[in-house]
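**Student:** no sequence on this one, just coordinates:
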């Protein structure tokens, strides 16, 4: 057993091993978002369902930077916003609105990831949205929803509209606001966000080079959409191929997220 695997087994006495493992994965996701430069001071948020029937989920303590998040510092809440674990911090109320809306209706949305990156927000603010201009964008555009901006998400009345707009999709552009992905695991939500953010960045740079992009044939786009639309294959890739080396990267840099 590696040192990282040994730490993974150090489960606090007041929680299940399944919850502790989920906390480690979510804390890792926060650290990776910071590492890739996608964070926004103490704002934006990532949540993950705690295994079990209660629909409790974990979210960041509002006031910590993403590179400070640890497994034990994450706050557990219910769908009414009640904090179920002790913390010196509250939770972001806008974050609760968005994440509770999705966790409430999507059993498969184990993790919900929302960002305010420069390129993601720029593309979300464009009339055309994200276009299938390249291979990376075609990972996303067949599975992409849009939600119109209604102001800072403090009004719980917005939740039904957010739920309806997301539907069964796993990527979303929040108009004039940012990006959002969901996944059956923290791993798949993160990989989807990686592709969504990269596609937005590529589109911004492509548009900077001139008004027109080299065309992609419709049958090629459809071929890629079919290839990328298998959710089981996507989940397996994320959890087995992509996530383990990302955790190893974090362990080399700073394994403190596991605390």
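**Tutor:** In hand now; what should we look at? Please read these numbers as outputs of a predicted model, since none were measured by experiment.
**Student:** Every contact and neighbour count from this point should use C-alpha atoms.
**Tutor:** Fine.
**Student:** Please identify which helix or strand holds residue 145.
**Tutor:** Element membership of residue 145, judged by DSSP states H and E, is strand 144-147.
**Student:** another one to put next to it:
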């Protein structure tokens, strides 16, 4: 779909901004090595449009996603634009569920990174063995693997296991994070990915030193003291987008 045709149709300024932000995020994920062939998903609600969200076109690599190629769908999986690409059922089933039932799940990210899948596949999951892991101790939900996520009945269990948390390790499967904004979800994913990478590296060296609960609590209490203005992840995400732009700006189209 031509960019001009899309922008001259019924796309609102808010939708176009959301499209560009999400397309940039796909390129950032690819730059960081988090692509998985043509699979995995990042979805983003469109401000002001109840039940409408954007998802990647099934068939494109993360490095190929552009603002105009993103597919606009509703909670029931119906396309709301003329995009010729299909939507991966495995992505729609899971993401639509959370977008429907969780008002604060504005952005949802799911990946199959090596470190994320490895930590999700060991007894005990993420352990308090490093700086980044301490960000999440007590804040991660777990859901047992039931096969590829294409059956709607699994949704009830996903919601139940998530509870009031917005970070989940899908056992034997990978990372799932949600945010009130895309940058917030991004910084959660980046931090959890780093935590998993370091845990995997530490496990290869011997018995890890576990950080005590009282220290974890102090760490989580004080994290806000090192945050920049503008909301969680905003400065981090903008820095990554600048790096992407040095390589390729086609995502903006």
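**Tutor:** Done, it's in. Nothing here was measured: the structure is a model prediction, and the numbers come from that model.
**Student:** Please work out the TM-score for the two chains.
**Tutor:** For this chain pair, the superposition-based TM-score is 0.92 by TM-score structural alignment, normalised by the length of structure 2; 248 aligned residues with a Cα RMSD of 2.0 Å.
**Student:** Provide the aligned range in structure 2 for the strand holding residue 145 of structure 1.
**Tutor:** The aligned range for strand 144-147 of structure 1 in structure 2 is 140-143, by TM-score structural alignment.
**Student:** ok, residues contacting the matching stretch?
**Tutor:** 157-158, 161-163, 165-171 (Cα atoms under 8 Å, 6 or more residues apart in numbering).
**Student:** Let me have the residues you listed in TSV, extended by distance to residue 64 of structure 2.
**Tutor:** Formatted as TSV, the contacts of stretch 140-143 of structure 2 follow (distance: Cα to Cα, whole Å):
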residue	distance to residue 64 of structure 2
157	34
158	30
161	34
162	32
163	35
165	32
166	28
167	27
168	27
169	27
170	27
171	29
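**Student:** Buried subset of the residues you listed as a ChimeraX selection?
**Tutor:** Applying 16 or more other Cα atoms under 10 Å to those, the buried members can be selected in ChimeraX as follows:
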select :158,162,166,167,168,169,170,171
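**Student:** can you put the contacts of stretch 140-143 of structure 2 in JSON lines and add distance to residue 219 of structure 2 and secondary structure?
**Tutor:** Formatted as JSON lines, these follow (distance: Cα to Cα, whole Å; DSSP: H, G, I helix; E, B strand; the rest coil):
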{"residue": "157", "distance to residue 219 of structure 2": "31", "secondary structure": "helix"}
{"residue": "158", "distance to residue 219 of structure 2": "29", "secondary structure": "helix"}
{"residue": "161", "distance to residue 219 of structure 2": "26", "secondary structure": "helix"}
{"residue": "162", "distance to residue 219 of structure 2": "23", "secondary structure": "helix"}
{"residue": "163", "distance to residue 219 of structure 2": "23", "secondary structure": "coil"}
{"residue": "165", "distance to residue 219 of structure 2": "19", "secondary structure": "coil"}
{"residue": "166", "distance to residue 219 of structure 2": "19", "secondary structure": "coil"}
{"residue": "167", "distance to residue 219 of structure 2": "18", "secondary structure": "strand"}
{"residue": "168", "distance to residue 219 of structure 2": "20", "secondary structure": "strand"}
{"residue": "169", "distance to residue 219 of structure 2": "21", "secondary structure": "strand"}
{"residue": "170", "distance to residue 219 of structure 2": "25", "secondary structure": "strand"}
{"residue": "171", "distance to residue 219 of structure 2": "26", "secondary structure": "coil"}
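**Student:** Just give me the closest of the contacts of stretch 140-143 of structure 2 to residue 107 of structure 2.
**Tutor:** Taking Cα to Cα as the measure, residue 107 of structure 2 lies nearest residue 166 of these, at 10.7 Å.
**Student:** Quick one: residues contacting the closest one.
**Tutor:** 105, 139-141, 177-179.
**Student:** Repeat the analysis, applying 7 Å as the threshold.
**Tutor:** By Cα atoms under 7 Å, 6 or more residues apart in numbering, the contact set of residue 166 of structure 2 is 177-178.
**Student:** what's the matching residue for it over in structure 1?
**Tutor:** By TM-score structural alignment, residue 166 of structure 2 lines up with residue 170.
**Student:** so how many other residues sit close to the equivalent of residue 29 of structure 2 over in structure 1?
**Tutor:** Correspondence of residue 29 of structure 2 to structure 1, assessed by TM-score structural alignment: residue 33. Per other Cα atoms under 10 Å, the neighbour tally for residue 33 of structure 1 reads 20.
**Student:** Is it correct that residue 33 of structure 1 is in contact with residue 40?
**Tutor:** No: the pair residue 33 of structure 1 / residue 40 is not scored as a contact, 9.7 Å apart, by Cα atoms under 7 Å.
**Student:** So the match of residue 166 of structure 2 versus residue 145 of structure 1, what's the distance?
**Tutor:** 8 Å (Cα to Cα, to the nearest Å).
**Student:** for the stretch 1-150 of structure 2, what spans make up the helices?
**Tutor:** 3-7, 13-31, 89-101, 114-120, 131-134 (DSSP state H, counting those that start in this stretch).
**Student:** what do we get in structure 2 for residue 227 of structure 1?
**Tutor:** Aligned partner of residue 227 of structure 1 by TM-score structural alignment: residue 222.
**Student:** same check, this time on residue 61 of structure 1
**Tutor:** Under TM-score structural alignment, residue 61 of structure 1 pairs with residue 57 in structure 2.
**Student:** tally of neighbours for the closest residue to its match other than its chain neighbours?
**Tutor:** Using Cα to Cα, 6 or more residues apart in numbering and skipping the chain neighbours, the partner closest in space to residue 57 of structure 2 is residue 85 (5.4 Å). Using other Cα under 10 Å, residue 85 of structure 2 has 15 other residues around it.
**Student:** Redo the helices of the stretch 1-150 of structure 2 as CSV? Include distance to residue 187 of structure 2.
**Tutor:** Formatted as CSV, these follow (distance: least, Cα to Cα, whole Å):
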stretch, distance to residue 187 of structure 2
helix 3-7, 29
helix 13-31, 11
helix 89-101, 19
helix 114-120, 15
helix 131-134, 11
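**Student:** So which of those helices is nearest residue 50 of structure 2?
**Tutor:** That would be helix 89-101 among the helices of the stretch 1-150 of structure 2, by Cα to Cα, at 9.5 Å.
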